Every structure is written in structure tokens, then in C-alpha cells.
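J.: Sequence unavailable; structure follows:
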């Protein structure tokens, strides 16, 4: 029963997201977990823009640096900002009660967010903020309506706005939503910003399953072993049963 409850607890968020996300087009996040440069860039973006609110309390700095090919000294100097030891978990100093008061809810831990939400959802979400003066932080999100999170990457992207085009329908002029357009105030152009987001999503995907590449490699060798073993087992079976047949 405990196992069943655990499985259901993991499935419910995903099912709820699927039930509410049919009307949202998700852009494809073509991540590559073998691209160390992309993973390093994503780690840098996360530590600089996300860690202030979102923790990764199930992953250690040292494991991250080693997997991503970042020298420990370099990682400590550039990616650790509050005096943690290299063997510590990736956490921040934000008090949960204060965070809940500021944002309406405590910002979630992001260690497994890529496995729960999916990389396409995160990639689209981080590129879907737009100006909305009615919201507490002045922004809303086309993927996550009335989100309580500020646009933390606004420095890079700028402050996009929703754009509409006028069309004649049955003799009447109507406006149709066509997407979100940047205002040019960010440090990056759209292509550069999309690359930064893709690298961040790649890093989050790695964090959700750090041993994935190793497991896939071992899995391939296991399949090869099973195929070879099957040949020998089949020949042995023929040898044992040849007199019976």
C-alpha cells in the first residue's frame, strides 16, 4: 500500500499538468546531456539567477562539478557564493516562511523539476514571461497563468509583451494573439536568450538524473551480454536435448 501511495503521489502532479496543458503549445527542447559546455553554461545561469530562491538540496556541489568537468577550485570560486563546502548540498539561505510570504508559496526545490514537468515545458515556460502590470511582479506567463515567480532572467531577455494581429472575420475586425515579442531592453537577442535557456534546461535535466548517461551505457553492455549468453544457453539446451529428440 505504501508503494502504491508513493507511485500515485508522483503521478498526480504530472497528470494534473497534462490535464491543464492541452491548450499550450510546447516548444521542443533539443537538449544534449553529452554537451559539457552547455551543461557548464546552464550551471552558471542556475547559480547566478535561480539559486537565490530555488534549491537543489538532493545534489552536492562536488558531484556536480566532477560530472560537468569543472575543476573543484574553479567551481568554488565562481559557482559557490555563500561559503558552503564543496561537499555540501546545493541550498540557499532563504527562510521558507519568508519565501512563502513574498511569493505566495515557498519556491520549490528544482532537483527533479525536469523529470516532473518535462524539458519542453520548462524551455517554453522560461521563454513565455510577458509584461502584465496587474500582477504583483509586473509579469505573467503564457504557460503558467498568474505565476507567482518574477521574471528572473529579465536582465537577459528584457520585458516581452503579448502581440496581436488584426484580422477580418465575417466582416468584423478582430485581434488574434500571435505570440510574445521582446522589447529590446535585454542584454541578449532572442537567439542568444533561447540558447541560454536551453543550456539551463539541459542542466536541470542532468540534475534530475545525474547517472543517466552511465546507466544507458551500462544498459547497452547488459543487452550485449544477454544476447551472447542466449547463444550459449541455446547451444547448451540443444546439447542436453539432442538425444531426447
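T.: On my side now, so go ahead. These numbers come from a predicted model, not from an experiment. Numbering: from 1, shown residues only.

J.: going forward, measure contacts between C-alpha atoms and count neighbours the same way
T.: Fine.

J.: got the contact list for residue 58?
T.: Contacts here follow C-alpha atoms under 8 Å, 6 or more residues apart in numbering; on that basis residue 58 touches 89-90, 111.

J.: run the last query once more with 7 Å
T.: Applying C-alpha atoms under 7 Å, 6 or more residues apart in numbering, one finds that residue 58 lies in contact with 89, 111.

J.: Pull the distance from the helix or strand containing residue 237 to the chain's centre.
T.: Using DSSP states H and E, the secondary-structure element containing residue 237 is helix 212-241. The chain centre lies 35 Å from the centre of helix 212-241; the measure is C-alpha atoms, centre = their mean, to the nearest Å.

J.: cool, stretch 21-39 as well?
T.: Between the mean C-alpha point of stretch 21-39 and the mean C-alpha point of its chain there is a distance of 8 Å (C-alpha atoms, centre = their mean).

J.: in the helix holding residue 237, what's buried?
T.: Buried residues in helix 212-241, counted by 16 or more other C-alpha atoms under 10 Å: none are found.

J.: Show me what it is packed against.
T.: In this structure, helix 212-241 makes packing contacts with no helix or strand, judged by 3 or more C-alpha pairs under 7 Å, 6 or more residues apart in numbering; DSSP states H and E.

J.: ok, structure two:
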């Protein structure tokens, strides 16, 4: 029961954060479709590695245990050697050492837990968001985001992607006559350690892992649902034939 309440609380908090995001950023910017790597264990394993190395410095996943990563084909030994800190145990949740009070003082708000972030925002939003960072000297962190305007999170993957700026143009809205700023593309400033294609692939792996983490039993649930529907269909057929046999002699 406590776990259920925690899940509901996290979903509510994440949805609240989404509602606070600028509406114009999401209305004006189309989202890119995220590749579906849900069945690709290599992609999920790489995504787990990126999450631990780049995201867990600030973000926790308190509803997921390290031992659950074994479902992705990662052995306990590999988890302990490559994905855990020395103080963690295989049965521990993926929590972080940073205290919420310190995080609020440093960033203005505590970074959200990412256990169910994919269920609140969706894969396409996450994929577009993680690929939408650009340099903006007017922001406290030096970064802004095309999907989530004026976000307080910096681009933690900037070494992989490199630094780039965004180009905007002003156009006049024909209906209102007001000036509207439209996105006109990115300009690469410094190269990253990955090519643009490789970076997009790495982000797709991370998004696939975040989606899996939001519901580790999703595939099993879908497969079970198919069998349940088949069973109900077969049961309905037998019930129909039984009903016909029962009433055949009654005129």
C-alpha cells in the first residue's frame, strides 16, 4: 500500500511539473518520434549505463531496485561492478546521496525522481527534450531547451552532443498581427565526442530505458493481455454454441 501511494505521489508531482511548463514551448515545437527500442536489450542496457553515469548525479529512481536490472539481461556481477556505487547493495533502490534541501538551494528546486517520468511525459517528449538543449547566456546555467523553455536543468550530455546555439526568426502572425518568434535551426559551436547520429541513438537508448523503468512489466502485461483476449474470445464462442444447443428444441 505504501508503494502504491508513493507511485501516485510521484506521478502527481511529475504531472504538476509538466503543467507548470510553458505551454507555448510545447504548442509551437513539434515533437520528434522516439525509436521504439523496447525489445532491444542492447539498447536498454546502454540506456541504463547512460542513466547511471549522467543522470543519477542529481536524479534518483526510488521505485526501482538495482536488482531489477537483471531483467534486462545484466548479471548481478555486472550490475555491482559497473552500475552501482561501492556503498550500494543489489537490493537497494536507485537513490542518490544529494539531500533535497541542498538540491533546492543549489538549483532552486529539487530535481524530480525519474522512476515514472516516461509515464508522465511520454517517450516522444523525452526524446525531443534531451535533444533540444542549446547554449543561452541569459540563463543561470548557460543552457536553454527548445521543448521546455527556460528550464533550470543544464545539458548534462553536452560533452557527447557538443555545444550549439539556436537560431530564431521573427515572423508576423497573419491573424493577430503580432510578432512571433520561430525556431530556424541549430548552429554547432563545438563538436561533441559523438556524431549527431550516434548521439541521437544514445538518447534513444536512454529514453528506452526510462520507458522500461516506468513500467518494467509492460511487455509481460501486453503479452498476458493478448492471451486473456484470446481466452475470452474462445469462451464466448463456446458460450454461444452452448446457448444455441440449449434452445434448439424450443420453438
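T.: Yes, it's here. Because the structure is predicted, anything quoted here is derived from the model rather than measured.

J.: so the helix holding residue 237 of structure 1 corresponds to what in structure 2?
T.: Across structure 2, the stretch matching helix 212-241 of structure 1 (TM-score structural alignment) is residues 218-247.

J.: average offset between the matching stretch and structure 1?
T.: Compared with structure 1 after fitting, stretch 218-247 of structure 2 deviates on average by 0.9 Å (mean C-alpha distance after the TM-score superposition for structure 1).

J.: separation between residue 23 of structure 1 and residue 17 of structure 1?
T.: Residue 23 of structure 1 sits 11 Å away from residue 17 of structure 1, taking C-alpha to C-alpha, to the nearest Å as the criterion.

J.: Settle it for me: which of these two has more neighbours?
T.: More neighbours surround residue 17 than the other of residue 23 of structure 1 and residue 17, with 13 against 8 (other C-alpha atoms under 10 Å).

J.: quick check, that one in a helix?
T.: Yes: assessed with DSSP: H, G, I helix; E, B strand; the rest coil, residue 17 of structure 1 lies in a helix.

J.: Residue 95 of structure 1 matches what in structure 2?
T.: Pairing criterion TM-score structural alignment: the partner of residue 95 of structure 1 within structure 2 is identified as residue 99.

J.: Skip the chain neighbours and tell me the closest residue to the alignment partner in structure 1 of residue 113 of structure 2.
T.: Under the alignment (TM-score structural alignment), residue 113 of structure 2 pairs with residue 109 of structure 1. Spatial nearest neighbour of residue 109 of structure 1, chain neighbours left out: residue 55 (4.9 Å); criterion: C-alpha to C-alpha, 6 or more residues apart in numbering.

J.: Same question for residue 36 of structure 1.
T.: Taking C-alpha to C-alpha, 6+ apart, and ignoring the residues beside it in sequence, residue 36 of structure 1 has residue 68 as its nearest neighbour in space, at 5.8 Å.

J.: and what of residue 189 of structure 2?
T.: Excluding its sequence neighbours, the residue lying closest to residue 189 of structure 2 (C-alpha to C-alpha, 6+ apart) is residue 164, at 4.8 Å.

J.: what's the neighbour count on that neighbour?
T.: Using other C-alpha under 10 Å, residue 164 of structure 2 has 19 other residues around it.

J.: and it, that's in a helix?
T.: No: with three-state DSSP as the criterion, residue 164 of structure 2 is strand rather than part of a helix.

J.: give the contact list for it.
T.: Neighbouring residues of residue 164 of structure 2 by C-alpha under 7 Å, 6+ apart: 134-135, 186-190.

J.: Mind filtering those residues down to those shared with structure 1?
T.: Shared contacts between this structure and structure 1 among the contacts of residue 164 of structure 2 (both residues aligned by TM-score structural alignment, their matches' C-alpha atoms under 7 Å) comprise 134-135, 186-189.

J.: Can I get the buried part of the residues you listed as one ChimeraX selection?
T.: Below is the selection syntax for ChimeraX that covers the buried ones among these, with 16+ other C-alpha under 10 Å defining burial:
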select :134,135
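
J.: wait, which of the kept ones among the contacts of residue 164 of structure 2 is closest to residue 84 of structure 2?
T.: Among these, residue 134 lies closest to residue 84 of structure 2 (C-alpha to C-alpha), at 30.7 Å.

J.: right, and the secondary structure at the closest one would be what?
T.: On the basis of three-state DSSP, residue 134 of structure 2 is classed as strand.

J.: Counterpart of it over in structure 1?
T.: With TM-score structural alignment as the criterion, residue 134 of structure 2 lines up with residue 130 in structure 1.

J.: Help me confirm that that match comes into contact with residue 141.
T.: Yes: Residue 130 of structure 1 is within contact range of residue 141, at 6.0 Å (criterion: C-alpha atoms under 7 Å).

J.: how about the strands in structure 1?
T.: Along structure 1, the stretches classed as strands by DSSP state E are 56-60, 89-90, 129-131, 139-141, 161-169, 172-181.

J.: by contact count, what packs against the last one?
T.: With contacts defined as 3+ C-alpha pairs under 7 Å, 6+ apart, the secondary structure elements packing on strand 172-181 of structure 1 are strand 161-169.

J.: Same check on the shortest one?
T.: In this structure, strand 89-90 of structure 1 packs against strand 56-60, with contacts taken as 3+ C-alpha pairs under 7 Å, 6+ apart.

J.: For the strand it packs on, grab the matching residue range in structure 2.
T.: Equivalent residues of strand 56-60 of structure 1 are located at 61-65 in structure 2, counting by TM-score structural alignment.

J.: Can you get me a residue count around residue 200 of structure 1?
T.: 26.

J.: which residues touch it?
T.: Contacts of residue 200 of structure 1 were listed using C-alpha under 7 Å, 6+ apart, and they are 42-43, 45-46.

J.: do that again at 6 Å, thanks
T.: Taking C-alpha atoms under 6 Å, 6 or more residues apart in numbering as the contact definition, residue 200 of structure 1 lies against residue 42.

J.: again with residue 180 of structure 2
T.: Taking C-alpha under 6 Å, 6+ apart as the criterion, residue 180 of structure 2 is in contact with 170-172.
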